[in-house]
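Student: After the sequence you'll find the predicted model.
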Amino acid sequence: MISVALISLVLFLLGAQFLKLQWKSRGFPPGPTPFPIIGSIWWINFRADHGSLKKLAKKYGNICTLWLGHKPMVVLYGFQAVKDGLTTNSADVSGRLQTYVFNKMANGKGILVSNGLIWKHQRHFGIGALRKLGMSNKGMERGIQTEARYLVEFFRDKAGRAFDPSFPVVHAISNVICAVVFGHRFSLKDETFRQLIEACNYIVAFGNSYLYYISEVFPWVAEHLLGPTQKASSCCDFVHAFVRQEIKSHREKGKIDKPEDFIDIYLDQMEKTKDDPGSTFDEDNMVQSVFDFFLGGSETTATTLRWALLYMLAFPDVQEKVQKELDAVLSPSHLICYEDRKKLPYTYAVIHEIMRFSSIVLITIPREAVKDTTVLGYRIPKGTVIMPNIDSTLFDPNYWETPHQFNPGHFLDKDGNFVTREAFLAFSAGHRVCLGEALAKMELFIIFCSLLQTFKFTPPEGVKEVNTDFIFGSTMKPHPYKLRAVLR
């Protein structure tokens, strides 16, 4: 009798919750029916392929709603929906969802997943610091040229033998960020630096695993039972400790007249604002900002460069055209600089097509409405999660002539001049647009051109087909591959 009563009570409560959800979903964009506890996230398999969100948009429209339990998440699909959703009331949808994992990783500090005054102050300061360090002049370019030279030498030492380019590419890109934030680079043989890269790679890989979602929904399970969650937390601690050690070294060096890196500039800012009770400039925010620069600025660019080399294997005709343009415009001894992009329209178009076609960020870190607002005509209450599908803008058939083909012509006009495309939102849009966009483009151009100026890339002997499928994760990586770098 008691069990029957208990079952009846549970069913009654579930029924009441179901009706409450249906009532709550009125006024939101359409979407799959939400159920108690699980919401409507059951409807979609994020890991399957690009098709799941496409199927959702086809059934419910380019703006629709999924429910994470009882929390609404508005999904934006296609260029127009993503652009309008992120830019029309940009400040209103500039928040970050504060979740169990995000709090473990950043505790509301830094730039990437912070909110409010902390986010505004740290982001504005980060942009200003990059400018001071030479984002708009030759200062940062020299650091990239240095890493390009080391990478060329590494490839040259392979003497035409097949090898996996992944780690040297990651090392080179990571060292660009190191020069920006720490003021120096690390050797390939530095074991602590290798551990730092491995820790960052693990954090990124964890970010889109099933265990990540379990951790967010059931934090107590993650806290006590899930080893990978605890390992991801340990990796974050390792990176933070690494950064704190660098800060300690900078402090021991003492104040210098001209800041040489981000930590120098930040320490100077802390000194200037130490008597301001409203200041957000402290060591915790500095550590997390450096962490964010490193995580956001190295993994994404390195992954794109790995795709770039793979596509040169897959599309040898494109590689040949790039090299013909390089040979026609630049002398073999010319040191590649970013200004050269203006004389190399086809090469610059290829780099943008690599970014478009690889589409390494399928879904950006979700945003959150910080106040009641309107998105594409729908009233969106404060606290609603906004999930822009960036991938859908890069393959939108309404804006790209051949979206599912690798076609550098997407970025060229009829006269062969480079043109920007409004649907190219690889770096997102609105208030949370990637602040490292200019740096990433500079790195890709200088390193890609330096490599193709020096080598012809071919698959290893016996490899007939190049695998261009992606591995699903926080970023879409290519499957491990090897190549041969043959001196030209």
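Tutor: Received it, and whenever you're ready, just let me know what you need. Residues are numbered from 1 along each chain as shown.

Student: from here on, contacts and neighbour counts on C-alpha atoms
Tutor: OK.

Student: For the stretch 151-300 of the chain, which segments are assigned as helices?
Tutor: Assigned by DSSP state H, counting those that start in this stretch, the stretch 151-300 of the chain shows helices spanning 166-181, 191-206, 210-217, 219-224, 227-253, 262-272, 283-314.

Student: Go through those helices and name the closest to residue 67.
Tutor: Closest approach to residue 67 among the helices of the stretch 151-300 of the chain (C-alpha to C-alpha): helix 210-217, 12.7 Å.

Student: end to end, how far does stretch 374-381 reach?
Tutor: For stretch 374-381, the first-to-last residue distance is 8 Å (C-alpha to C-alpha, to the nearest Å).

Student: Show me how far that stretch is from its chain's centre.
Tutor: Its chain's C-alpha centre and that of stretch 374-381 lie 26 Å apart, by C-alpha atoms, centre = their mean, to the nearest Å.

Student: now what about that stretch, what contacts it?
Tutor: Taking contacts as C-alpha atoms under 8 Å, 6 or more residues apart in numbering, the residues outside stretch 374-381 that touch it are 27-29, 63, 81, 84-85, 88-89, 369, 371-373.

Student: can you map out the strands along the stretch 301-450 of the chain?
Tutor: Listed in chain order, the strands found in the stretch 301-450 of the chain under DSSP state E, counting those that start in this stretch are 367-368, 373-375, 378-380, 385-389.

Student: take the one below as the second:
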Amino acid sequence: MVRKQEETFFMILGLDPERIYLWLHRKLSEKYGPVFTVWLGQQHTVVLCGYEAVKEALIDQGEEFSGRELAAIFKTYLKGHGITVSNGERWKQLRRFSVMTLRNFGMGKKSIESRIQEEARFLLEEFRNAGEMPIDPTIFVMQAISNIICSVVLGNRYAYTDENFQTLLTLTNDNFRIASSAWGELYNIFPNFVEFLPGPHRRFHKNIVQITSFLTEAIKEHERKLDPTSPCDYIDCFLIKQKQERDKPGSEFFRENLIASTINLFFAATETTSTTISYGLLLLLKYPHILEKVQKEIDHVIGHNRCPSMNDRVNMPYTDAVLHEIQRFTDVVPLSLSHCVLQNTKFRGYTIPKGTVVIPLLSSVLHDKAFFENPETFNPGHFLDENGFFKMNDAFMPFSAGKRMCLGQSLARMEIFLFITTLLQNFTLKPAVDTKKIDVQPERGGLLNMPHSYKVCVSSRKPL
């Protein structure tokens, strides 16, 4: 058993459940080093802190650490199905199929870029319709981001006024807020106890039932219209694969995995990226001098006669640095998703027993003082060299690393660049309150670090 000290930690004493990652990073790792054991409820867990430890586990020993441990709040509905939380042959089949299918539908290619550019125009229209009245940009950004993955997975984009679409996004956002709350964390740590208590975790399960119902109806509609010679989206391709492997022993292409995989893709591609963009806009409101420099670079490189494209990024080092710093500073998924070791594993002189839960603490990587001079400060200079050119940092791991790296990272990087530059190209953004009153620390930080609610005033802008 791994122990940095002859001591077992119990997280129930003196702990803010919405800030577990800070407790692990700033208190325990500073005292016990980058590898230590903690008991989360009855769960024996190994925590890895800092770039070097996380890199050694997820990349250098990626196969051993590639297992996934399902958080309790998700167990009642995923039950090991889908891409994100499955293991073994199921995970290999579903991930291989999903990577290939998403690429075929343009993930990381020019075709998906044009979809994002088109959706960005719809987003601009929503902002314009607000006039100069203060608006909360979060819901508009979430609608735009969701429509991209909906077009790939469901074959549809939805009008922002569509009631079913609005309901789906409301349920999704509500569940992420629940999972990121104290209740969500306590449920994961003490599921057998919290399960019998009243609380928002009960609403979480009701929301999942409604989301599953929506997706089930979408799948039935796909089955009715399916043309095996001309698949239109991810669901079509899955249904075709399901028919092809109907009599194949060990095939993972059946209804439960389709529903769970669709939920995985929709959740991951919608909430994390939209949160990053919304949080990024808040940071730019907080630091108007940074916002102004980005807009000057947009004017110089892109101008106002065409929409931004990914080809522009290489010529925009300051903007590129700002977007990387937004992802680092916001630290949207601080705990990562839990891993587990697939076999008895030797790691840094310890033996980690097969099946042990492992938390590669991404927050500690993105705030590693050995790689970021002032990690608690929002500073685009973390990604610029002495000549002002963009400089990648090895400890930039917002999408995790290794075999379990985020499936949609190429899409997310495209969306973050294109949506933010398009908004800044077209609008002047001003906070609805004094910048000194803008709080850029997360409102909550369990599963996701979420920004405080805020409003922004937008108006059409001319080149600086």
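Tutor: Arrived safely, thanks for sending. Note that the structure is a prediction, hence the values are computed from the model and not measured.

Student: quick revisit: between the contacts of stretch 374-381 of the first structure, which sits nearest residue 362 of the first structure?
Tutor: Nearest to residue 362 of the first structure, judged by C-alpha to C-alpha, of those is residue 81 at 15.4 Å.

Student: Point me to the helix or strand that includes the counterpart of the closest one in the second structure.
Tutor: Matched by TM-score structural alignment, residue 81 of the first structure corresponds to residue 53 in the second structure. Under the assignment given by DSSP states H and E, the secondary-structure element containing residue 53 of the second structure is helix 51-55.

Student: how big is the offset of that helix relative to the first structure?
Tutor: Helix 51-55 of the second structure: mean distance to aligned residues in the first structure after superposition is 1.2 Å, counting by mean C-alpha distance after the TM-score superposition for the first structure.

Student: The next helix or strand after that helix aligns to what range in the first structure?
Tutor: Read in the C-terminal direction, the helix or strand following helix 51-55 of the second structure is strand 67-68, with elements assigned using DSSP H and E. The alignment of strand 67-68 of the second structure onto the first structure (TM-score structural alignment) spans residues 95-96.

Student: Then stretch 262-271 of the second structure?
Tutor: Taking TM-score structural alignment, stretch 262-271 of the second structure hits residues 290-299 over in the first structure.

Student: Also stretch 323-341 of the second structure?
Tutor: With the alignment judged by TM-score structural alignment, the segment of the first structure matched to stretch 323-341 of the second structure spans residues 351-369.

Student: Tell me how far the matching stretch lies from the chain's centre.
Tutor: Taking the mean C-alpha point of stretch 351-369 of the first structure and that of its whole chain, the gap between them comes to 7 Å (C-alpha atoms, centre = their mean).

Student: now stretch 49-67 of the second structure
Tutor: Centroid separation between stretch 49-67 of the second structure and its chain, computed with C-alpha atoms, centre = their mean, is 19 Å.

Student: which residues touch that stretch?
Tutor: Defining contact as C-alpha under 8 Å, 6+ apart, one finds that stretch 49-67 of the second structure is touched by 25, 29, 33-35, 48, 87-88, 339-343, 345, 347, 358, 360-362, 364-366, 368, 395, 401-404.

Student: Mark which of those are buried, thanks.
Tutor: Buried residues within these, defined by neighbour count using 16 or more other C-alpha atoms under 10 Å: 25, 29, 34-35, 48, 87, 339-342, 345, 358, 360-362, 364-366, 368, 395, 401-402, 404.

Student: Just to check, residue 80 of the second structure is in contact with residue 69?
Tutor: No - distance between residue 80 of the second structure and residue 69: 9.1 Å, which falls outside the contact criterion (C-alpha atoms under 8 Å).

Student: Identify the residues contacting residue 395 of the second structure.
Tutor: Contact analysis of residue 395 of the second structure by C-alpha under 8 Å, 6+ apart lists 51, 365, 366, 368, 371.

Student: Of these, which is the nearest to residue 131 of the second structure?
Tutor: For these, the residue nearest residue 131 of the second structure by C-alpha to C-alpha is residue 366; the value is 37.4 Å.

Student: any idea how far the closest one lies from residue 360 of the second structure?
Tutor: Between residue 366 of the second structure and residue 360 of the second structure the distance is 12 Å, computed by C-alpha to C-alpha.

Student: and what of residue 68 of the second structure?
Tutor: Counting by C-alpha to C-alpha, the gap from residue 68 of the second structure to residue 360 of the second structure is 12 Å.

Student: what do you get for residue 75 of the second structure?
Tutor: Summarising the geometry, the distance separating residue 75 of the second structure from residue 360 of the second structure, computed by C-alpha to C-alpha, is 20 Å.

Student: So what's the residue count around the counterpart of residue 176 of the second structure in the first structure?
Tutor: In the first structure, the residue paired with residue 176 of the second structure according to TM-score structural alignment is residue 204. One way to gauge burial is a neighbour count; for residue 204 of the first structure, by other C-alpha atoms under 10 Å, it gives 19.

Student: same thing with residue 51 of the first structure?
Tutor: Taking other C-alpha under 10 Å as the criterion, the count of residues near residue 51 of the first structure is 12.

Student: Residue 243 of the second structure now?
Tutor: Burial of residue 243 of the second structure is recorded as 13 neighbouring residues (other C-alpha under 10 Å).

Student: And it, what's its match in the first structure?
Tutor: If you follow residue 243 of the second structure across to the first structure using TM-score structural alignment, you land on residue 271.

Student: try residue 203 of the second structure
Tutor: Aligned against the first structure by TM-score structural alignment, residue 203 of the second structure finds its counterpart in residue 231.

Student: again, but for residue 148 of the second structure
Tutor: Taking TM-score structural alignment as the alignment basis, one finds that residue 148 of the second structure is matched in the first structure by residue 176.
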